[in-house]
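Undergrad: got a predicted structure here, sequence first:
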Amino acid sequence: MTRTPSPAQGHLPGLDVLRAIAIVWVMFFHSWVVGGLGPDWRWLSYYGWMGVDLFFVLSGFLIGQQVLAPLSRGEPLRFGDFYLRRAFRILPAYWVVLALYVLVPAWSEAPLMEPLWKFALMVMNLDNDYSRSAFSHAWSLCVEEHFYLVFPLLAWALMRRPAVWKVSVLATCVVVGGVALRSGIWLHDTAAEAAGAPQRNWFVEDLYYPTWNRLDGLLCGVLLATLKVFRPALWARAQAKANGVLMLGLAVMALAFWLTRARVDLMSNALGWPVLSAGLALLVFAGAARGSLIGRWQVPGVGWLAGISYSLYLVHKAVFKQVQLHLGDAIAGLGVAQVLVYGGAALLVAAVLYYAVERPGLRLRGRVLGTRRPPVVARETA
């Protein structure tokens, strides 16, 4: 993440809160790497996979603004600058962690890993073999990279002859097409499994990881950005009701919890994800309002946690495994103390990665791009 802009520049504390919630939620979910943290934490870890969907909505919202803002002013979209900016943002820390997985096998949380070329080309979420699950959480980074590659081109093409109906048709196709595609995959794979097909984790490989199944969150974030950029007056009026939107978002999230309670069934994957993404988008809308309950104050420590969230996402699973190997027996069953040890170790390693690699990479980006600064809409997402 970049340096924290001042309030006048557009820093939104509510988005820091949501990003911090997302990374902590994901970390609780990934406690399965060490066998879980006990029944006391199951209520928090069971739905922790939703933290990644929250990251997708945040990314769609923030990157959407960066792409759409100059287009809305009739300015050319500097594709080279955009892609270079994202490369410096994502790749340095990613490559360092990838090198650890490849060169230091003891670092890994699992014995087998997909081929290196899939990680290098950011396609390990496609045609995935989940029996090779080391560094498997890189799947979401692949989804983000595919979004970075395609969305600016799509936005540029749509803006050549902009029309509300085009955006509406495209959004409808993404949502309806996603429901149909995931339903078809689920029905096909369950039928194949019942017919005696070789056992594999088809839910992860065919449904959960592929980019084409995970567009709902990114779409909802982009639609928020579109509203803010192209209908600023409507955005401002709606922001005045942000607390009501926050309550609505929580209600929609409750519905998403119910729809996805089985997680791997047809209902969860066909309808659960778009409902979840809509609920998260309402929360992001509220987080972007300075007067909302979650956007009003800068909570101590939350901005820092949000700032290192990308590095934390990269390293936390491997760190969890190392803690289990060296301290697992000593801290087992210690409740909150056990959680603090696992979380504290992950924070420490993430901070080292952030200050030693991620921040220098961002400074180098600034020098490469010269004095030109991006439009500041909030802290950049991972």
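TA: Thanks, I have the structure now.

Undergrad: from now on I want contacts and neighbour counts done on CA atoms only, so please keep to that.
TA: Noted.

Undergrad: tell me the secondary structure at Ala289.
TA: Under DSSP: H, G, I helix; E, B strand; the rest coil, the three-state class of Ala289 is coil.

Undergrad: that one and Val245 touch, don't they?
TA: No - using C-alpha atoms under 8 Å, Ala289 makes no contact with Val245, being 10.4 Å away.

Undergrad: tell me which of these two has more neighbours.
TA: The neighbour count for Ala289 versus Val245, taken as other C-alpha atoms under 10 Å, is higher for Ala289 (24 against 21).

Undergrad: which residues touch that one?
TA: 12, 14, 239-240, 242, 295-296 (C-alpha atoms under 8 Å, 6 or more residues apart in numbering).

Undergrad: distance from stretch 157-168 to the middle of the chain?
TA: Offset of stretch 157-168 from its chain centre (C-alpha atoms, centre = their mean, to the nearest Å): 26 Å.

Undergrad: run through who's touching that stretch.
TA: With C-alpha under 8 Å, 6+ apart, stretch 157-168 has contacts from Leu71.

Undergrad: between the two ends of it, how far is it?
TA: For stretch 157-168, the separation between the terminal residues is 15 Å (C-alpha to C-alpha, to the nearest Å).

Undergrad: just put the contacts of Ala289 in a markdown table and tack on distance to Asp329, neighbour count and secondary structure.
TA: Shown next, in a markdown table, are the contacts of Ala289 (distance: C-alpha to C-alpha, whole Å; neighbours: other C-alpha atoms under 10 Å; DSSP: H, G, I helix; E, B strand; the rest coil):
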| residue | distance to Asp329 | neighbour count | secondary structure |
| --- | --- | --- | --- |
| Leu12 | 42 | 26 | coil |
| Gly14 | 38 | 29 | helix |
| Gln239 | 50 | 20 | helix |
| Ala240 | 52 | 15 | coil |
| Ala242 | 47 | 26 | helix |
| Gly295 | 41 | 24 | coil |
| Arg296 | 42 | 15 | coil |
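
Undergrad: how about CSV for those, with distance to Val97 added?
TA: Formatted as CSV, the contacts of Ala289 follow (distance: C-alpha to C-alpha, whole Å):
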residue, distance to Val97
Leu12, 29
Gly14, 29
Gln239, 39
Ala240, 43
Ala242, 39
Gly295, 33
Arg296, 35
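
Undergrad: want to compare, so here's the second one:
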Amino acid sequence: MQYRPEIDGLRAVAVGLVLLYHAGFGFLGRNDWFAAADIGVDIFFVISGYLITTIILKEMRETGAFSFRNFYERRARRILPALFFVILVSFPVALYILSSSELTAFLDSILYIVFFISNYFFYQQGVQIGAESLSIEPFLHTWSLAIEEQFYLIFPVILLLSARYSPKFTLSLFFTLFFLSLLFADFNTYRRSEFNYFMLISRFWELLAGAILAFLENEYGKIRHQFLNGVMPVVGMSMILWFLLLFDPGPAHPSLTTLVPVVGTALVIAFASREDLVGVILGSRPLVALGLISYSLYLWHFPVFAYFDRTQPAPTNLDKIGWVVLSIILATLSYFLIEQPFRNRRLITAKPFFLSIATVAIVIVGLSFLGEPGKISELTAILD
């Protein structure tokens, strides 16, 4: 697919909002200025739904078929090396910084992370929603990766079955699933807020928003209209900014109000280009550079923030800026040393890639069993 720098810029906006949300910067006696910045995750979901669907439809259009093997290899190369690297690097730090109970929870969580069901784990643990959860679990943020991977397992099957047996109703099916998921999320927003926050069924509609847009573009082409291409990206970014400044979603997320940033994101993707103001800003070098490392930055920022939050009981804004800078440095290194090499099929072919990933996965699973009763005390004694 043709490279669109404005989408990388939109990724930068998303990860920037997530960092603001988790850092909890305080100004004028308030620490909740960015209470709605968690919508950065929702922006990521829309982008992911759009890109994945575009890739699938492009392959089907050009080859007349779809390779699950190639699809999941690409996803594995994109997600696993950097994720596993961050876990391995975090492990010795966790041994020295976390308390016995926290270390047990950490070791339990990495097992669920490997199998992409950490969202279920954190829900079962009763983790509360909010930036204050930073001090609970260094890998809490992987719940969103679990949701995306679960979507990648389910959605291609739905799309291919629909394309084969009822192609005329594929779009109708998408819209039906979109509204059912949205209504489910809104219905449960106060009834089961933690379940609603962490589970795919309540987030499916956000990913489908991007998928629907990709499907429409595949059928009818990208919208080319001078007025709309100039105005709608501004409208979309204004919707995101309006939600960010005026809403404090709290437990009411995701819900019908989350339509505002989700639709805003879809409008930016649908109409922005290198020829309009929003597209030019999002496509600028600093934002594109940040967008390129956004995945590694998302992975690194939470454990960095969580570990420093434990060692600095009353961190200042300057301390938190240092956390952000360190996260960006680590993300940049991960991008060039881990992400890029492992995504290069010529540099690392399929067999050594899967062999190395399987080996590291076994190591991480083995480490997770150190959290069994009695093992933590043994580890503590060894460290002492």
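TA: Looks like it came in fine. What you see is a predicted model, and the numbers here were worked out from it, not measured in a lab.

Undergrad: could you pull out the helices in the stretch 201-350 of the second structure for me?
TA: 226-246, 259-271, 277-282, 285-292, 294-311, 317-334, 340-343, 350-368 (DSSP state H, counting those that start in this stretch).

Undergrad: and the first one, how far from the first structure on average?
TA: Once the two models are superposed, helix 226-246 of the second structure sits on average 4.1 Å from its counterpart in the first structure (mean C-alpha distance after the TM-score superposition for the first structure).

Undergrad: next, the angle from that helix to helix 259-271.
TA: 150 degrees (axes from the mean of the first three to the mean of the last three C-alpha atoms, to 10 degrees).

Undergrad: element containing the aligned residue in the second structure for Ala99 of the first structure?
TA: Superposed on the second structure with TM-score structural alignment, Ala99 of the first structure falls opposite Leu88. Secondary structure assignment for Leu88 of the second structure, by DSSP states H and E: helix 68-97.

Undergrad: show me what that helix is packed against.
TA: helix 100-114, helix 294-311, helix 340-343, helix 350-368 (3 or more C-alpha pairs under 8 Å, 6 or more residues apart in numbering; DSSP states H and E).

Undergrad: now the last one: buried residues?
TA: Think helix 350-368 of the second structure. Buried residues in helix 350-368 of the second structure, counted by 16 or more other C-alpha atoms under 10 Å: 353, 357, 360-361, 364-365, 367-368.

Undergrad: could I get the residues you listed as a markdown table with distance to Leu379 of the second structure?
TA: Converted to a markdown table, the buried residues of helix 350-368 of the second structure look like this (distance: C-alpha to C-alpha, whole Å):
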| residue | distance to Leu379 of the second structure |
| --- | --- |
| Phe353 | 32 |
| Ile357 | 26 |
| Val360 | 21 |
| Ala361 | 21 |
| Ile364 | 16 |
| Val365 | 17 |
| Leu367 | 12 |
| Ser368 | 13 |
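
Undergrad: show me which of those is closest to Leu145 of the second structure.
TA: Closest to Leu145 of the second structure out of those is Ala361 (16.2 Å), distances taken as C-alpha to C-alpha.

Undergrad: looks like the closest one contacts Val114 (just checking).
TA: Yes - at 6.7 Å, Ala361 of the second structure counts as touching Val114 under the criterion of C-alpha under 8 Å.

Undergrad: quick one on the thing from earlier: mean deviation of the helix holding Leu88 of the second structure from the first structure?
TA: Comparison of helix 68-97 of the second structure with the first structure after fitting gives an average deviation of 2.0 Å (mean C-alpha distance after the TM-score superposition for the first structure).

Undergrad: kindly report the same for stretch 11-21 of the second structure.
TA: Using mean C-alpha distance after the TM-score superposition for the first structure, the mean distance for stretch 11-21 of the second structure is 0.7 Å.

Undergrad: what residues does that stretch touch?
TA: Against stretch 11-21 of the second structure from outside (C-alpha under 8 Å, 6+ apart): 34-41, 43-44, 47, 131, 287-288, 290-292, 294, 297-298, 301, 324.

Undergrad: please report the distance of the residue lying closest to Phe45 of the second structure once chain neighbours are set aside from Ile43 of the second structure.
TA: Spatial nearest neighbour of Phe45 of the second structure, chain neighbours left out: Leu207 (5.0 Å); criterion: C-alpha to C-alpha, 6 or more residues apart in numbering. Look at Leu207 of the second structure and Ile43 of the second structure: by C-alpha to C-alpha, they are 9 Å apart.

Undergrad: circling back to that earlier point, so how far is the helix holding Leu88 of the second structure off the chain centroid?
TA: Distance, centroid of helix 68-97 of the second structure to centroid of chain: 14 Å (C-alpha atoms, centre = their mean).

Undergrad: cool, and stretch 210-218 of the second structure?
TA: On C-alpha atoms, centre = their mean, the centre of stretch 210-218 of the second structure falls 20 Å from that of its chain.

Undergrad: how near is Leu183 of the second structure to Phe204 of the second structure?
TA: Separation of Leu183 of the second structure from Phe204 of the second structure (C-alpha to C-alpha) stands at 11 Å.

Undergrad: higher neighbour count, those two?
TA: With neighbours defined as other C-alpha under 10 Å, Leu183 of the second structure and Phe204 compare such that Phe204 has more, 25 against 16.

Undergrad: which one in the first structure is aligned with that one?
TA: Under TM-score structural alignment, Phe204 of the second structure pairs with Leu215 in the first structure.

Undergrad: list the contacts of the residue nearest to that match when sequence neighbours are not counted.
TA: Spatial nearest neighbour of Leu215 of the first structure, chain neighbours left out: Val174 (7.2 Å); criterion: C-alpha to C-alpha, 6+ apart. When contacts are counted by C-alpha under 8 Å, 6+ apart, Val174 of the first structure touches 215-216, 219.

Undergrad: make it 10 Å
TA: 168, 180, 212-216, 219, 274 (C-alpha atoms under 10 Å, 6 or more residues apart in numbering).

Undergrad: residue in the second structure paired with it?
TA: Mapped onto the second structure by TM-score structural alignment, Val174 of the first structure lines up with Phe178.

Undergrad: is it correct that its match falls within a helix?
TA: Yes - counting by three-state DSSP, Phe178 of the second structure falls inside a helix.

Undergrad: measure it to Leu213 of the second structure for me?
TA: Counting by C-alpha to C-alpha - Phe178 of the second structure and Leu213 of the second structure are separated by 12 Å.

Undergrad: show me what contacts the closest residue to Ile87 of the second structure other than its chain neighbours?
TA: Among residues not flanking Ile87 of the second structure along the chain, Ile110 sits closest, at 7.6 Å (C-alpha to C-alpha, 6+ apart). Contacts of Ile110 of the second structure were listed using C-alpha under 10 Å, 6+ apart, and they are 84, 87-88, 91, 116-118, 121, 139, 142, 364-365, 367-369.
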